[in-house]
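1. what's the 3D shape of this:
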Amino acid sequence: MTWLQQNNTEDRPMMRFFTVPFLALLLSGCGSMSSMNPIDWFADEDNSEPPAELVEIENAVATRVLWTASVSGGSDEQRVKLVPYVNDGKVYVASRKGEVRVLDASTGRAVWSVDTDLEISGGPGAGEGLVLIGTSNGEVVALDVASGSEKWRARVSSEVLSVPRAAQGVVVVHTIDGKLFGIDAATGSQKWLYDRSTPVLTLHGSSSPVIIGNRVICGFASGKLVMLNLANGDLLWEISVTAPSGRSELERMVDIDGEPLVVGDVVYVTTYQGEMAAISIDTGVVLWRRKLSSYAGMGADFSQLYVSDDTDHVLAVDPGNGAALWKNQKLQYRKLTAPVELTGTVMVGDFEGYLHQLSREDGRLMGRIRIAKSAISTPPIVKDGVAYIYADSGEIAAVTISDR
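-> Coordinates of the predicted model:
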């Protein structure tokens, strides 16, 4: 499910189900940090489509679970941006209830664990010797990467529904009200602020910033993609991936909610109800666009891009011109994660805790395994031939794939 947020001065929770895809509409005040209790209501109820039923398949690949672990509460069934971070033989995970845990990537054993007693809504990110989390109360908290002890806290303007990133002495965080903060990694003091106006109605989430050398790229709810100087926040370029169109605020939504994908000197990005585009990192020039609506994000391998669209069709796309190479429609409306490539297969998680493997050559279903009884909303994180899966209920699994 994807939350939508209306930015006005009232807190009026609301949830709506659409024919494409199955969306939750959350109306709240701009930057509100209060708990929401959505109310269900329906549009075009007679035309709504159920998620595709899974049919029995013969697994052409073997998915091996190396280990499993858990973190207290997981995302607590709330739409927050909790994404594992994998680096240097460790897996960093956080839970909505405030736990931050570091696991050995080869065994799943805990290296350290701390209870921050915070409502964590984004992260963990890492860099500059820090583990970084964002909260619903508008804070960024830095923990020591070796011990988990708190180094500093920084106040930001609103809830953090993205993953904080750090490099070259700067922590970058994107808040739900459309601001991008540059924070001193050593002290937690603000170094710079980039502020974008936020549309009246937006998806309830934020694109996470991507740091490339001394530059940072981030997408916004307005459909704009920007590149800034990491050190001082100066704007290097800005482009509209998709211009809003339509008469209603709902029709004009063109959020960039998924993380921009950088491959070489090109950044690829998708918008909701808009387009997918390839942009030159050096110049900000749009190299190509194609009509495609997505909020889940993308994956890539050495020759193809992979994307889950807003109807949960999985596509392979030519990175050179945006042409579709294949499309799989058999997982329609199963609330898929962004696809990732692992050992010649394209992997996606779904709302029932299943992990699906598709052929990278033609998109046919090759395998399926159930990792958890709760949804997998976070894309698998692939590192050194292993995929790390984080389910909403807090289960974590490390898996590999091989031919039968």
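2. all contacts plus neighbour counts: C-alpha atoms, from now on.
-> Will do.
3. which ones are touching Glu249?
-> Shown here is Glu249, whose contacts under the criterion C-alpha atoms under 8 Å, 6 or more residues apart in numbering are Val200, Leu201.
4. that's a helix at it, yeah?
-> No. Secondary structure assignment places Glu249 outside any helix; it is coil (DSSP: H, G, I helix; E, B strand; the rest coil).
5. so Asp46, which state does it fall into?
-> Secondary structure assignment for Asp46 (three-state DSSP): helix.
6. distance of it from His313?
-> 22 Å (C-alpha to C-alpha, to the nearest Å).
7. could you also give me the structure for this second sequence? I'd like to compare it with the first:
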Amino acid sequence: MMGTRVLPLLAAAAVLAGCSVLPSWVPFTGPEKPKPAELRPNPNLIGVREAWKASIGKIDFPLVVAVHGNTAMVADSGGAVIALDADTGRELWRASAGAPLAAGVGSDGTTAAVVTRNNELVALSAGKELWRQKLNALSYTPPLVAGARVFVLGGDRTISAFDGATGRRLWTQQRQGEPLVLREPGVLLAVRDTLVVGQGGRLSGLNPLNGTARWDAPIATARGINDVERLVDLVGRVSRVDDSICARAFQAAVGCVDAAAGRAVWTQRASGSAGIHGDAAAIYGTESTGIVVGWRRDNGQRTWTNDTLLHRGVGTPLALGRSVVVGDSFGFVHLLSREDGTLLNRLATDGSGMAAAPTAAGNTLVVVTRNGGVYGFAPQ
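-> The predicted structure is shown next:
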């Protein structure tokens, strides 16, 4: 996904339940746009082929691909939601949310959920609408569908739970924070019997039955003299291995939290704005300049950096097999070595840039572009 860049406050946008919302990306308006790095020759060191291609409408919201087994669910800006067989690209079902989308897709494999720009939470199953519920504020984070419930992280920092079968609101909790939030997916996941949520620069563990707090662990603390400088919201995706959850705070830090103990293990300053991913040994992320970085998972020390993709708008990575997969704003997908960050292979799409972070579904790498191209790549 394209790296996040912040608008000046005088151009900042809508007021949302007391919070201003900054767009996830805006065109560069400085005196001289940095020149993207020229691509080096493709070494083609690992075999990857395009297995299939599907199409949806254009995408201008922060899409997250929902995966359950071999099924990948995607959505477009107009409200179409599609489930695909990740092995073949065959369409399993298609539905409409009835309005343009602001967030999606979340799914447990049976129920899919999205949020419209009309502030409606819409639940779907097998191509049919189950229910819809009005929200108090817009959300940019895909709903979490888990435990027969649907959880929503609102742009006003509310956390709400809904009955998965009926849509009945079960509880709502709100935490105060800085006055600005990002128009970007936040952190919302289930870890054992705890709902883990990003609120400002902190990871919080909540009781999913009633929303009460169990623990709170800081990744970054707001600093600065204005609201933009103090913005440290946690951004998705995160890297989870058992009880270790690692996340990025916008333009401030990366860090890992022990969810069993409810404490921060380490944090390191980092200037990126896109989510991270990782494995048991390391986590991987991109900086705002386009540098790709690996950190040791146990202590946060850097293991390698790759500066060959400067100013190419690289976004959230995916750790997959031998590779760290990153897409750029020119429609290329780069497969870097987990060991040292060197280029292993490069894949081309339609040139419109990434609309979602690369995602693994079964044995397939799924990539979605802003023009609505959905690509399935498989190892040869």
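8. sorry, back to before: looking at Asp46 and His313 of the first structure, which one has more neighbours?
-> Counting neighbours by other C-alpha atoms under 10 Å for Asp46 of the first structure and for His313 shows that His313 has the greater number, 19 against 8.
9. give the contact list for that one.
-> Counted by C-alpha under 8 Å, 6+ apart, His313 of the first structure has contacts Lys327, Asn328, Gln329, Lys330, Leu331, Gln332.
10. ok, now how distant is it from Ala296 of the first structure?
-> When C-alpha to C-alpha is the yardstick, His313 of the first structure and Ala296 of the first structure sit 11 Å from each other.
11. what sits in contact with each of the two?
-> If you check His313 of the first structure and Ala296 against C-alpha under 8 Å, 6+ apart, no residue is contacted by both.
12. touching, Ile133 of the first structure and Pro164? I think so.
-> Yes. If you go by C-alpha atoms under 8 Å, Ile133 of the first structure and Pro164 touch, sitting 6.6 Å apart.
13. okay, these two: which has more neighbours?
-> When Ile133 of the first structure is set against Pro164 and neighbours are counted by other C-alpha under 10 Å, the residue ahead is Ile133, at 32 against 28.
14. hmm, back to that, just the ones of the contacts of His313 of the first structure in strands?
-> Counting by DSSP state E, the part of those found in strands is Lys327, Asn328.
15. can you redo the contacts of His313 of the first structure as TSV with distance to Met276 of the first structure and neighbour count?
-> Listed next are the contacts of His313 of the first structure as TSV, based on distance: C-alpha to C-alpha, whole Å; neighbours: other C-alpha atoms under 10 Å:
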residue	distance to Met276 of the first structure	neighbour count
Lys327	15	17
Asn328	18	18
Gln329	19	14
Lys330	22	17
Leu331	21	21
Gln332	19	22
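16. excluding its backbone neighbours, what's nearest the residue positioned nearest the centre of the first structure?
-> When C-alpha atoms, centre = their mean is applied to the first structure, the residue found nearest the centroid is Gly258 (5.1 Å). Closest residue to Gly258 of the first structure apart from its sequence neighbours, by C-alpha to C-alpha, 6 or more residues apart in numbering: Gly297 at 4.1 Å.
17. that neighbour pairs with which position in the second structure?
-> With TM-score structural alignment as the matching criterion, the partner of Gly297 of the first structure in the second structure is Gly275.
18. hmm, Cys246 and that match touching each other?
-> No. With the criterion set as C-alpha under 8 Å, Gly275 of the second structure and Cys246 do not qualify as a contacting pair; they are 9.7 Å apart.
19. quick one: contacts for Gln332 of the first structure?
-> With contacts defined as C-alpha under 8 Å, 6+ apart, the neighbours of Gln332 of the first structure are Pro51, Ala52, Thr311, Asp312, His313.
20. what secondary structure does the third one sit in?
-> The local conformation at Thr311 of the first structure, judged by three-state DSSP, is coil.
21. please apply the same query to the second one.
-> Of the three states, Ala52 of the first structure takes coil under three-state DSSP.
22. for it, give its distance to Asp255 of the first structure.
-> If you go by C-alpha to C-alpha, the gap between Ala52 of the first structure and Asp255 of the first structure works out to 26 Å.
23. please apply the same query to the last one.
-> Separation of His313 of the first structure from Asp255 of the first structure (C-alpha to C-alpha) stands at 19 Å.
24. go on, the first one?
-> Distance, Pro51 of the first structure to Asp255 of the first structure, by C-alpha to C-alpha: 24 Å.
25. same question for the third one.
-> The spacing between Thr311 of the first structure and Asp255 of the first structure, counted by C-alpha to C-alpha, is 16 Å.
26. higher neighbour count, the two?
-> For Thr311 of the first structure against Asp255, the residue with the higher neighbour count under other C-alpha under 10 Å is Asp255, and the figures read 32 against 20.
27. map that one across to the second structure for me.
-> Asp255 of the first structure is assigned Asp233 in the second structure as its aligned equivalent, the criterion being TM-score structural alignment.
28. so who does the nearest residue to that match once chain neighbours are set aside touch?
-> Distances taken as C-alpha to C-alpha, 6+ apart put Gly200 closest to Asp233 of the second structure, at 4.3 Å, once the chain neighbours are dropped. With contacts taken as C-alpha under 8 Å, 6+ apart, Gly200 of the second structure has the following neighbours: Gly177, Glu178, Leu231, Val232, Asp233, Leu234.
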